[in-house]
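Q: Need coordinates for the following:
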Amino acid sequence: MPKGVMIFPVIIIGLIFTIGLLNVICPKLLWKTFESWKATKEPSNAYFISRRIAGIIIILILVAMFLFPYIMSKQ
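A: Just a heads-up that it's a prediction; the model follows:
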């Protein structure tokens, strides 16, 4: 497969991983950066906890996707 075909999906997956990681580490920073302009007040802590949980789920899905070929090759 050509390298250009492989690079594009890896870049997209890397961006999704980075966004998920930032949601886990600092969800308030992401909210201030991307959503504060349309809000009248800061959301509750439950909103930020749900963002962290969603970030953890995204990271777990991507790690499982990357480890799947390795796990299947060991069987």
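Q: CA only for contacts and neighbour counts going forward, please
A: Fine.
Q: Can you show me the helices along this protein?
A: For the chain, the helices defined by DSSP state H cover 3-25, 27-34, 45-73.
Q: Now the second one, please; I'll put the structures next to each other:
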Amino acid sequence: MRGVKRVVAVFAVLIVALIVLAFVLENQQDVSLSFLGQSTRQMPVSVFVVVALIVGMLIGPLLSVVVGRRRLVAK
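A: Just a heads-up that it's a prediction; the model follows:
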């Protein structure tokens, strides 16, 4: 059973990697983002989206840990 789970996990990672690769290859238009008067240099739109995805994947679990600790302290 452990071997089947490992194969399914590897298959899922490969599928996600192929989807990300297809996304990056399809979104090569150069854009510049502006926020509060600051702007970035021209980069492919896929770079901005992938960076936003990674930042969200880091912030989400950190926030859940903070909220979980607050609930434990409040009890």
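Q: Could you tell me the TM-score of the two chains?
A: The TM-score (TM-score structural alignment, normalised by the length of the first structure) is 0.37; 51 aligned residues with a CA RMSD of 3.7 Å.
Q: re the thing from before, format the helices of the first structure as TSV; extra columns: mean neighbour count.
A: Compiled in TSV, those are given as follows (neighbours: other CA atoms under 10 Å):
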stretch	mean neighbour count
helix 3-25	14
helix 27-34	15
helix 45-73	14
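Q: What sits closest to residue 20 of the first structure if chain neighbours are left out?
A: Excluding the flanking residues, the one nearest residue 20 of the first structure by CA to CA, 6 or more residues apart in numbering is residue 55, at 4.2 Å.
Q: got a list of what the one you found touches?
A: When contacts are counted by CA atoms under 8 Å, 6 or more residues apart in numbering, residue 55 of the first structure touches 19, 20, 21, 22, 23, 24.
Q: Pick out the most distant pair among these.
A: Across those, no pair lies farther apart than 19 and 24, at 8.7 Å, counting by CA to CA.
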